[in-house]
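1. predicted model, plus sequence, below.
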Amino acid sequence: MSSINERTPWRGQISAAGILIGCIGCVIITASSVYTALKMGALPWPTIFTSITALVLLRALGHTSLNEANVTQIIMSAGSMVAGGLAFTIPGIWMLGSGHDVSWIEMLGVALAGTLLGLVCTALIRRRFVEESDLEYPIGTAAAETLMASRAGGATGKKLFGSMAAAGLWCALRDLAGVIPTMLCALPIPGVAFGIYNSPMLLSVGFLVGGAAVAFWLAGGFIANLGIIVGGSAAGLWDVTVAQGIVSSLGMGLMMGSGLGVVVHDILPKAANLSSVSLTPGANGTRAQGGALALFVAAAALLICLILGIAPLHCIIVVVLTFVTTIMSAQSVGQTGIDPMEIFGLIVLLIIAALGESNQVKLFFVAGVVAVACGLAGDVMSDFKTGHILGTSPRAMWIGQAIGALLGAVVSVAVMAALLTAYGPESFGPGKLFVSAQASVVATMVSGIPSVPAFLVGLGAGTVLYCLGIPSMMLGLGVYLPFYMTISATLGACVKWAYDRIAAHRDNAANARSATCAPANTAASTGNLRSATGDNTSADNAPEITHEESGIIIASGVLGGESIVGVIIALMSVAGGLMG
């Protein structure tokens, strides 16, 4: 499919109408993402919502191309990840009460530097992580299924949109009406967030990922929560607070080690062929793209040095580590649909602090740049997966991402500055008007890694395990993420296991019946052969989707239902906040 993508004319997939719709949507989605991230400590993927919105609006104007709709939704959604990178890091400065008055120029420098580096890194690793790997990218796959189902209609459309409506209703009852609890089966275990998160989206992620990946995710959760926290504390090796520091340090080390493993095992051996990841075919296109990417890196470095005041040597390290962490982000989103962008920013922050940078405000700027780049990388790579399925031109998608991300950087900074001016820095933090949960974690750990030995063990283990073919990123996510998220995703994988076996049993039974009822006459056999070879092209005789495809469609609808409701609730919250 990669060769098809490269030959697809990209100019026909970007229209003036699509850019206008995308930019208007980008402003709305980005503003709501800032508010949601600060207020609720969450950032639902807007991709399914923007895919449907773009398709509906373009069709109202007479545009029916799925590729055009895909590029339009990319413009609409790109800014949300930039908003997340800022909202998950910068408010930590105000929580610490450093007295530094962060200007909108500094916030814009963080947003633009991270955006430029994110666009560069994803252009370089696109082919390796989308076309050459077997990563699922559940969000991108779900978006492609949504767009294709809109054209397929019939049973396929009913399955997708029916499951989408059911999940959306469930989430509305949970988040708006409050008649369904958010957490189920919660147990009061000191230091462990044990329970089942009542999230259709997380269940569908477990279903779409399934298999060994979720098993390692669960293994990491058991090691961290039942092993280190519960077991170690019960044995008297440490108290719960120390155990939590060991867990967070080990999880960060495993994820960082996994990123280094990708570089050592996959990137460096192919470094001479990095130009093959070009978004533009041909030698001239490769040179032009290489020049543009080099300018992006230079611009980002200047912003980091001149606007943010980071020392040149530290700036170089930040740029290099941003490349490593965007690889980690691409792998994490590809496997789980989860992008812990603030964790990647925190990892680089701690490394720069260990190298001698003591100014806490500058350390937050470093975390913000990396978090924006990693957030955008997760969004870009997921969108590239959607385009790879649909046949959208990589160049058209990348241009759409650049438009949406750069616009989103400006909008997110404007909203952050407006909220800061209206409510003051004292409104950010636990128990305050804007909880800013992720930024609170960064603020807590800005003084250093809680357990350096655990971090180093994780770093080495993550690198070695990845080189041995073991998904150390999934193991690290299981160690770091709250246990209730791990349990919920595991339940989704269990549903997938049961579904596959029931479907296999039905297929075997159907094949047995078909074998006993096979037509004996030659005419019938010839007709079957024509149908099998595709000579019969009637829509009425189109092949039915398989049980596996049906499961993916339903899971994609469930995932999309919660994401759409999440975006709508965010928009309502923004409107309510402005009116209040």
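-> Arrived safely.

2. drop to CA atoms for contacts and neighbour counts, all remaining ones
-> Fine.

3. you'd agree residue 247 is up against residue 479?
-> Yes. Between residue 247 and residue 479 there is a contact at 6.4 Å, judged by CA atoms under 8 Å.

4. got the contact list for the residue nearest to residue 412 when sequence neighbours are not counted?
-> Nearest residue to residue 412, sequence neighbours excluded (CA to CA, 6 or more residues apart in numbering): residue 83, at 5.2 Å. Contact partners of residue 83, counting by CA atoms under 8 Å, 6 or more residues apart in numbering, are 30, 31, 33, 34, 372, 408, 409, 412, 413.

5. which pair in these spans the largest distance?
-> 31 and 372 (15.4 Å; CA to CA).

6. show me which of these two is the more surrounded one.
-> residue 372 (38 against 24; other CA atoms under 10 Å).

7. run through the residues that contact that one.
-> Contacts of residue 372 by CA under 8 Å, 6+ apart are 81, 82, 83, 84, 85, 86, 111, 114, 115, 118, 341.

8. tell me the contacts of the spatially closest residue to the last one that is not a sequence neighbour?
-> Right, residue 341. Distances taken as CA to CA, 6+ apart place residue 371 nearest to residue 341, at 4.7 Å, with adjacent residues excluded. Residue 371 sits next to 84, 85, 86, 88, 89, 114, 341, 342, 343, 344, 345 when contact means CA under 8 Å, 6+ apart.

9. then this one, side by side with the first:
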Amino acid sequence: MATVQPDGAGRRELTWRALLLGGLLTFVFTAANVYFGLRVGLTFSTALPAAVISMALLRGFKDNSLVENNITQTLASSAGAVATMIFVLPGLVMVGWWTDFPYWTTALTCFLGGTLGVMMSVPLRRALVVNSDLPYPEGIAGAEVLRVGGRSEAGAEESRFGLRTMLFGGLLSVIMAGLVALKLAASEIAQNFRVGGGATGVSFSVSMGLIAIGHLIGLSAGIALFVGTFISWGVLLPWRTSLVAPGTPVGDLVSTVFSNEVRFIGAGAIAVASIWTLLKLLKPIAVGLAGIVAAGRARKQGGELAITERDLPGSVVIGSTVVALFPIAWLLWRFAEGGPVAQDFVPALVASLLFILVIGAVVSAVTGYMAGLVGTSNSPVSGVGILSILVAAVMIAALFPGQHDPEATKALVAYALFATAFVFGIALVANDNLQDLKTGQLVGSTPWKQQLALVIGVTAGSLVIPPVLNLLNKTMGFAGMPGAGPDALAAPQASLISSLAQGVLGGTLRWDLIALGGVIIAAIILVDELLGIRERRMGGKGLRLPPLGVAMGMYLPISLILPTAVGAVLGHIWDKRSEAHSRPEFMKRSGVLLATGIIVGDSLFGLGYAAAVAGLGSDPFAIVGPGFESAAKIVGLLVLGFLMWLGYSHTRKAALKVP
């Protein structure tokens, strides 16, 4: 897809109305994502819904522009990023260190970590967006949304077709999600079963959105995810469950072993794959840094720089990073007061700041790469959080060796979690920012304006997270916290990450499982490198096996991976058939538009449903009760298959009629 190169004359981009609308959307989307993420362990990307809403509301202004709408969606997209801080902050309540979430401490932690994420992702733009062939599925989808919306009134038949295709895809996904909300269709089709002396299972989320994401990520990434899932569910689970004493119900056996053992093997795989990915990115990152220096030199010498190449100046990036360290140091001191860390705080502070900077830089590169590979929604940032908390816990254990009483151990665990929260903020926002910058590259936005908008979005999201967390803490609580009731929110990522910290500092972590994951992914790295040699010999043709994709497949639930892999195969078939058309690129783009519409519809419905659940309680729209589950599974699978067939079939027929 070609990059738009605007001349910059008279374009309205970073406007007050874009900032105000984006800020308002950030408040709403962040609150919804916090609740949804704590309830089911998943958050949804808010960039595409924000783009749709922005176009609908700003269309009434005659001077609105495509790049102005992009600023709104960039700002609002930070809601999905900042809200994911819930994957670590509730751990402080779970371990019993906090009883609630202090407003300014929580808000500043989110803001400072997120702002550092923006700054650390600036040099990555050239390495991972400009000079990379990563697919960026949601970034491309966002560009298609903005382009179609911006051109739909120009009268071009292709633009009208594109808008109709997106709306049709959105309608199909809303129908599917609506049937699930009514309980007429199952949200997941799962079956656990015995394999020899062990057990495993198969699970498939009834989600058109996941299939659409698979269409966008491509066949190589889809195969990598499936290979990882096969390793976990086809090999590791049967093996590890066979070691458990007989008598445990198969469903409980599979769930327990996957959560307590296999997922930790996947965590080790992600850690090693992340390090390998970073090593391979060192050269392009250096090129990106050199590009920033060259751009700054050209600006000082009065040279002209294309709008699409104007990042935040290096002085702002470095200066903001250094300035942020002072309030972070103050927050760390306030947090450590009265505990064992305060007794030897200076070395702990130096180590903590180095940890935040160094590991933050590592995870910003890794999560940016993962966002480019599989999209923001599918990127398992919690896996990078696992790597971060392991490093933090080992660091604290080295600084404060020996046996500690339970209260001192709790304080050390809490400090490790708090320091990791800043790294988490960096990872989450870098994960989101590069996806937005890909959209900006495709529609001709100014990078520094997008980067500034994201800082504003981080600020807005940070202000709303503490009251929402406190409300949920008081009304429902979190599973695993002292006094948690039966209706407590699961908060699965926060539970896992706090368990890791307790395992390291309490001496109970299964390092053998982490190491096994590393060994497995090392073998995958070797296979991928051999495939790379073959690909180069074939002139750039051939499939690869991205190690991070395999590691993500090992770590994430099979219910998320299978529909994504199916979507990757469907997208590949669509693209192959498109090559026989007289306008192959138009036909391929038609598939992208359909997938984009499906994702937008799924996201908008997810937002509305999350709001309904928050206000009305669980399953607010259910019209059938217990006893319909078996029929709902059949209905879900049949309707999903029919709607996907209808979407592709209708889009192909309609595209063939476009002159």
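-> Perfect, I can see it now. Keep in mind that what you see is a predicted model, and the values were worked out from it rather than measured.

10. coming back round to it: let's see which of the contacts of residue 372 of the first structure end up in helices.
-> 81, 82, 83, 84, 85, 86, 111, 114, 115, 118, 341 (DSSP state H).

11. quick one: residue 86 of the second structure and residue 494 touch, right?
-> Yes. Assessed by CA under 8 Å, residue 86 of the second structure is found in contact with residue 494 at 7.0 Å.

12. which other helices and strands does the helix or strand hosting residue 51 of the first structure contact?
-> Using DSSP states H and E, residue 51 of the first structure sits within helix 47-60. Packing contacts for helix 47-60 of the first structure, counted by 3 or more CA pairs under 8 Å, 6 or more residues apart in numbering; DSSP states H and E, involve helix 16-40, helix 66-87, helix 138-152, helix 547-579.

13. mean per-residue distance, it to the second structure?
-> Following superposition, helix 47-60 of the first structure is found to deviate from the second structure by 1.0 Å on average (mean CA distance after the TM-score superposition for the first structure).

14. relative to helix 547-579, how tilted is that helix?
-> Inter-element angle recorded for helix 47-60 of the first structure and helix 547-579: 90 degrees (by axes from the mean of the first three to the mean of the last three CA atoms, to 10 degrees).

15. can you pull the buried residues of helix 47-60 of the first structure?
-> Residues 47, 48, 49, 50, 51, 52, 53, 54, 55, 56, 58 are the ones in helix 47-60 of the first structure that count as buried (16 or more other CA atoms under 10 Å).

16. equivalent range in the second structure for that helix?
-> The alignment of helix 47-60 of the first structure onto the second structure (TM-score structural alignment) covers residues 47-60.

17. before we move on, what about stretch 341-354 of the first structure?
-> The aligned range for stretch 341-354 of the first structure is 381-394, by TM-score structural alignment.

18. now that stretch on the first structure. Mean distance?
-> Counting by mean CA distance after the TM-score superposition for the first structure, stretch 381-394 of the second structure comes out at 1.5 Å.

19. and the contacts of that stretch?
-> Contacts for stretch 381-394 of the second structure (CA under 8 Å, 6+ apart): 87, 267-268, 270-271, 274, 355, 359, 363, 367, 413, 416-417, 419-420, 423-424, 427-428, 431, 493, 497, 500-501, 504-505, 555.

20. could you find the closest non-adjacent residue to residue 141 of the second structure?
-> residue 596 (5.2 Å).

21. do the same with residue 414 of the second structure
-> Residue 414 of the second structure sits nearest to residue 92 (CA to CA, 6+ apart), 5.9 Å away.

22. check contacts around that neighbour.
-> 98, 414, 417, 418, 498.

23. please name the residues that touch the last one.
-> This means residue 498 of the second structure. Here residue 498 of the second structure is in contact with 88, 91, 92, 94, 95, 413, 417 (CA under 8 Å, 6+ apart).

24. gap between residue 56 of the first structure and residue 70 of the first structure?
-> 12 Å (CA to CA, to the nearest Å).

25. how many other residues sit next to the counterpart of residue 148 of the first structure in the second structure?
-> Aligned against the second structure by TM-score structural alignment, residue 148 of the first structure finds its counterpart in residue 147. Around residue 147 of the second structure there are 18 other residues, counting by other CA under 10 Å.
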